[in-house]
Every structure is written in structure tokens, then in C-alpha cells.
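Visitor: Attaching a predicted model along with its sequence, questions to come.
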Amino acid sequence: MPIELNATHDPQRRSFVASANEEGADFPIQNLPFGVFDDGRGARGGVALGDSIIDLAALLRSGALSGAAADAAMAASKDGLEDLFLIKPDQLSSLRRALSDLYAAGSADRAKAEEALVPAASATMHMPARPAAFTDFCTSADHILRMARNGGREPQPAWMTLPVAYNGRASSVAVSGTPVIRPRGQVAPRGGTGPEFMAEPMLDFEVEFGAWLRGPGNPLGETVSMQKAEELLFGCCLVNDWSARGIQFYEMILGPHLGKSFLTTISPWIVTMEALAPFRVPGRGRTEEEPALLEYLDDPEDRRSGGLNIELTAELDTGSGPHRIVRTNVAELFWTLAQMVAHQACGGAPLENADLIATGTVSGAADEARACLVEITELGKKPLILPDGTQRVMLEDGDTLAIRGRALADGFVPIGFGECSGTISRARNP
């Protein structure tokens, strides 16, 4: 069943935290995403609001929360959000409602609410949870077709009937700001006589969107329906699945391995599915020329509201300031999040609490929606030229790539996800 809109989505609601009311703010009072921060007094759970963080442990000590809201805040106040993922949806809703009331303009408990605020600038963000597993999908038709075209081949037909994916390396998923150390591996340079072990010469980014799953999932051997898949979605984040193209292109017989396992960056804040309820749009659907959805991936509600209207942008800073090089939208994906989850479990693989999935490169039809450098440069044939004249075929040491997201819907306050960024560091000695 779709999440119903409630008072927390009210576009007229404002906060006494002035920065939350500013135009373009990622974290207005309608958002209230969860994360883990440390301001020098230990890592603990919090909620972003404007340029501040609501310290949930401090709020609990003040007595400002009670009942189901207090129980949920207790789960969310730890140094990892795994327990929060296990609470019932109505408990999470109770906490969001309580926080929305506490931090609204005219709050009856403003003094207690203010005491629990921490300046975001004074805090370091941690991983919100440790992923039980990480699966990276490939769900953009435009990305798949461009990559095939660049390689001079036809794509495997499976992409039109199922959401293609690989099981990634959960241990190398890291929070925004983690240095991107250029990996080493086997690469077959053009004109060479064989592979060489070397620093990756073709380091790329991929603008992606991610979702954290709540538990419990399915036992080994059992499947997950589309309706259950939707219920397992806890919240979303931004993802950059950094790609070592030279290593990747040489090694891909079974699928990606070292070309993808050195680092995946995520944004630190988890925007709940409840907060995203106003931004749901119809799923991609299929044309008469495309294969019909198989029954296990087809659901009337997913057709009506399985997509998300979330604009994603990427900015590249080569030393002279950031320049936007990508603007795309999650709504253009060929597959929905629920379809990804249902397919992941269709063979009986157990889904677990705090599983993380990513959409793969979120490329759209427009040139500005090419969401990685391989697409932008057509595999190096057309270098990217920035406004200051700088050229890039692939990322160089010292470059910083930052991804941002913005959920949009007429009549509602836009909400964001914070930044998902990383700076390239030179390869370490072998």
C-alpha cells in the first residue's frame, strides 16, 4: 500500500530553525532524514534540520519524547541505524510527527527542542549503518544502450526483461568525503603486448541512487512479492559507484570485480520513504515494442507510483571551482526500486536488515543526463571541456566529484539528500 500523506508533508509548515526554511535547503522540516554524527562526544544518531542536527539522545534525556516516538528515537540514537530499520513503520511515523511538531514554528516545547540542536558544521558524519550486503543494479536503458554503442556491440537482451545487477563489496561502501584512492590492478593498455599491473588510467564516476532495506527480509529459499518489496524499502541515499574502467574492461568475464570493489561512496543521510511519499510518480511502464513485464515484476501500484521524481546533478571541480556536468532524474529509470528488490529475492536469496541496493548509473535520454564519463566522452573520443577550458577524458588526481539530489513535486516543498562527494588521491605504492 502507498504511504499516505500526513501533517509532516504540509508545504505550509515552517520551522523555528531559520535555515530549514531557506529556499533550496536540503533539509527543511518536511524532510527529517536520519544519520550518524560525531561532534567530539561520540558517534550517535541524529536528524538533519536546516544547518543543524537534532541530537536524539539529548532529546530523549530532556523528556520531550514519549511513547512510540521515544521508542523509535531510542533505536535511532545509537552509533548505527540498524535497529531503526527494524522498527514498525507506524513507530517511525510517530517519531517523524513528534519531531515535526517539536521543531515547528510555534512549538510548545521549543526550549527543550533547541537544547538538542548541534551545528552540522561542528560534526563529522559517519556511515549511517554497515550494509549487510550491497547489490548494484544496472537499470537505465539509456546507459545500457550507450555503453553498448560505445563498445560497438549489441547489449545482451536480458536487460529488457530483468533488472541486471552484480553483488558488490559491502566492506568498501564508505561515507561522503572518504578519499578516493586510485586503485591498482591488471590493465591491458592500447598498443601493449599484454596486461600490466598498474595504477588505474581510466578512473570514472557513476551518478547513482540507493535504497536501504528494512528487516526482517525473506528466509533462504523464499521469494518476495512486489508488495512486500515496497514494504522493505526504508529510505534512500545518493551513491557514486566509482569505476576503474581499465581494470573493469579487462577483467569482465564473470562480471565486475576489482574494477568496482575499491570504493563506493554514499551520502550520510537516509531520507525515509515516508518523506519521499509526495514525490512518487508512475513506473516506467513498457511500450508495445518492449517485452511485457513478467508477473513477478508487475504490480498495479508499482505502475501507478513505483517511480520517484528526483533530480540528480554532478559537479566536477578540477581546482578552479565546481562545474555542473550532469543533470538527470531517477524517474527515467527502466526499473523501479521495488522491482529491483523483488528480483533480488526471486531465486530465494535472503534479503537482510540494512541491505543496500543501488540503481546503477542514472542516465537519461538528454546529453546532459549522461551520468558517467564513459558516456559523456563516448569512451574518450570527445573530451569533456569545462567552462574554464580544462579538459577531462577521465578523472585525474586532485579532482573532486560531488553528487546532489533533489526530490520535486508541484505543491510540495522540495527536499534533498546532502552531498555525496570524493576527491581523487594518487595510487599508493604496490
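Guide: Sure, I can see it. Remember, it's a predicted structure, so these values are computed and weren't measured experimentally.

Visitor: CA only for contacts and neighbour counts going forward, please
Guide: OK.

Visitor: the helices in the stretch 1-150 of the chain, which residues?
Guide: 56-62, 67-76, 82-86, 89-102, 110-115, 141-150 (DSSP state H, counting those that start in this stretch).

Visitor: here comes the other one, which I'd like you to weigh against the first:
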Amino acid sequence: MTTTWVEGAAGSLFDIDNLPYGVFSRPGEEPRVGVRIGDHVLDLAPVAELGDPASELAAAWRTPSLNAFMAMGGEWWRTARGWIVEVLGDEVHRARTQPHLVPLADVSLHLPVEVADYVDFYASEYHASNVGRIFRPGQEPLLPNWKHLPVGYHGRAGTVVGSGTPVVRPQGQRKAPTEEVPSFGPSRRLDIEAELGFVVGSGSELGSPVAHDAFPDHVFGVVGLNDWSARDIQAWEYVPLGPFLGKSFATSVSHWVTPLQALGAAWTELPGQDPTPLPYLGPGEAKGLDIDVEVVLNGEVVSRPPYRTMYWSPAQMLAHMTVNGASLRTGDLYASGTISGTEPDQRGSFLELSWGGKEPFGAEHWEGGRTFLEDGDEVVLRYTAPGTGGGRIALGEVVGRIEPAR
């Protein structure tokens, strides 16, 4: 494995086999693209201009989002990563590169992608089964279509926000089963959904489906994602057309986008699909990702969902999303849906952890336990995966604090 000359980076979760992209700024400067190495950000554009003042990559990296770079396509992504690894791995580049390393503590981080469209899937069999049992006790937990296609819905791109952005408690209509008529007010059952997001770099032509095996040609990388959910608003509105205001008020994503190349050692077999999916979904070829997630509430770890248990693969979700001819655009974001495993402490939502609010969790941390989010609560999602260098790498964490309704 290539090693790095950057002090403190070797052996860390942000070693040279990681190198996630983000958008940063320093006081008085415009936001631009950088790469994280250890506890530093490499300011990419000026380093690229050292070798080529007219560099196309430098021009793309001077913009305030990753979109211009991602739109250049897969060959550019791979070329850029190889160059960055060389610059940060070979001592010969140290003298002229080091001045462009900025301590992470000295920068502000921004939403890394200008989000074009946002789609959220429902790809965990364990999460879908838990939700089915909570809301439809005594019935089949999965609806008839669930194992034939990746179920999803279109979200609201304009409310995707960067990690650390406060989340204002939403207001809306809600009607409890014991109430005769609906009322209006702040959500009483505000929840999280620990998910993984996939960022589209290369678009596609309207009317032309994207094949399952074209996934690496279109998807640039992954982000941590929290799809905040108002369960009471959602429960009242979702019949017959599905999620709407209970989901569209905020979706938080990490500041760092981990490129697919950094996840080369994380691909793994899916748990198994039965019945066999239709051919366009690539049955027998689909792979999942071995990514561990931690859900942290007010400083305490309350769940550890494993992404490797997901039923539908990232490539299958992309193929299904475009099979009707829907086009992809640079900056499209699609999410996995809540990540949940087989065990009670692997559930990726408070709805599941508290079993619909009936069984408080975390009694070892809080007297009486917890069910749904309270004002002032802070949730942190952390992600790690096997790295190509033999250790582990960290994906960007996702932080959100709940503010009172306005």
C-alpha cells in the first residue's frame, strides 16, 4: 500500500486509501473543492495548477460544489484520484504541496453537492419487516411487491442539508388512532433514519435506462445520510400516495463524499434474494457493502446497524430508478432507506428501537428510557468500512440537533 507523508494521517481512518472529497472555505475566501487526508484538507486547485496553470481539473475544483468535477466523468475521477495519491504519497511532492494543506480546524465545511433530484428507497428487509409488524400486527409484514422491486419515493432536493445544520421540528396534521379528528401542531413522534446515500456524477439520456452493471460509470461516491421523519404526520398522510410532508422538511448528509474507489475492499455478497429478481436487476451479480454504522444520541451509542444486511443492492436501486427511462443528472442523490439488522440493537430508527413508542430504549443512559426525539437532542451517525490498505476508513459523519418548532 502507498503511504503518506502527511503527519498524523498514516494509520488513521482518513489515510491515503480514503481521500474523500468535500467543499471547504477559510474566512474571507470562496468555497472550493478539497480532499481530506488525516486532520487536514488538501486545497486541490492550486496544487493542480503547479503542474498545469490551465488545468481543467483545477477549474472544476475552484467551484463551490463537486458538480463540475463529477460531470467530467469516470475517467477524470480515476485520473484525479491517482494523481492525488501520488502527490500525497511521494515525498518528492511534499515541499510544494504542504503549503496547500489546511488544518481541518481552520476551515468551514459546506454541502458538497448541488443536489439535483433526491430519491429515497426502502431497501432493508429487516427495517421493512419491523415497520410492517408495528403498523400491521397479525398481517404479513412485507407487502406483495417488496421482494420484486426496490420500493422508493421521490423526496425534496431543496431540503437536503449539510451535517451540523439544525433541524427544526416540523409542524403538520397528525391524528392518533385514539383521536376522532386530526389536529395541527408540532410533530410528537420525530425520528431518525440511519441511511447511506449515493451521489450520481454522470447523467444519462432521457428514455434510456441505466443498466445494472453501469453503476460505477454513473455513481461518483457515497455519503452518510439521516432522513429525518415525522412519524405522526407521515402516518396520517401516507395513504394512498406515500411519504410527503412527514419526510420533506430535512435530510442531512455528510460533508465528505467517499469515492467508490475507496470502497473497493467493502463490496460483499448480499444476504440472498428470493424470489429471483427480474433480469434488469442483475440477479446473481448484485453486491452489497460491508459498512458499519453507529447511531449516537446525546453522546451515547444506541444502535449499530450493519449495511451488509441490506436486501437490495446500490446497483439494483439505480437500475430500477431509471428502468422507465427516467434520466440521471449530475448531483442526483438516492438513499438506501433505513439500515437495520437482525438484532434489536441494530435498528436504524427510533420507531423500531422503541417498537412504535411502546418500549422505551436506552434505560441504561436515561431514566425511563427514550422513544422519539426531544427538542435539544443531538444525533450523530458514524460510518466505517474496510479500506483497500487493509485497515478501516471512515465515511463522513452526519450530525443534527433538534430545534423547537417555529
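Guide: Sure thing, it's come through. These numbers were taken from a predicted model, which means no experiment stands behind them.

Visitor: Now render the helices of the stretch 1-150 of structure 1 as a markdown table, adding distance to Leu213 of structure 1.
Guide: Converted to a markdown table, these look like this (distance: least, Cα to Cα, whole Å):
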| stretch | distance to Leu213 of structure 1 |
| --- | --- |
| helix 56-62 | 22 |
| helix 67-76 | 15 |
| helix 82-86 | 7 |
| helix 89-102 | 13 |
| helix 110-115 | 30 |
| helix 141-150 | 24 |
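
Visitor: For Pro33 of structure 1, which of those helices is the nearest?
Guide: helix 89-102 (9.3 Å; Cα to Cα).

Visitor: Tell me roughly how far that closest one lies from structure 2 on average.
Guide: Following the fit onto structure 2, the mean deviation recorded for helix 89-102 of structure 1 is 1.8 Å by mean Cα distance after the TM-score superposition for structure 1.

Visitor: what does that helix rub up against?
Guide: 7-8, 29-30, 32, 65, 68-73, 107-110, 113, 274 (Cα atoms under 8 Å, 6 or more residues apart in numbering).

Visitor: Buried subset of the residues you listed as a ChimeraX selection?
Guide: Command for ChimeraX, covering only those of the contacts of helix 89-102 of structure 1 found buried under the criterion 16 or more other Cα atoms under 10 Å:
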select :8,29,30,32,65,68,69,70,71,72,73,110,113,274
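
Visitor: if we can go back for a sec, list just the one of the helices of the stretch 1-150 of structure 1 that sits closest to Gly40 of structure 1.
Guide: Closest among the helices of the stretch 1-150 of structure 1, using Cα to Cα: helix 56-62, at 14.5 Å.

Visitor: Remind me what that closest one packs against, helices and strands.
Guide: strand 44-49, helix 67-76, helix 110-115 (3 or more Cα pairs under 8 Å, 6 or more residues apart in numbering; DSSP states H and E).

Visitor: Tell me the counterpart residues of the first one in structure 2, please.
Guide: When strand 44-49 of structure 1 is aligned against structure 2 using TM-score structural alignment, it corresponds to residues 32-37.

Visitor: residue with max distance from the center of structure 1?
Guide: Taking Cα atoms, centre = their mean, the residue of structure 1 most remote from its mean C-alpha position is Thr193, at 40.1 Å.

Visitor: ok, Phe137 of structure 1 - contacts?
Guide: Residues in contact with Phe137 of structure 1 (Cα under 8 Å, 6+ apart) are 163-166, 340, 357-360.

Visitor: actually Gly38 of structure 2, sorry about that
Guide: 6-10, 12-15.
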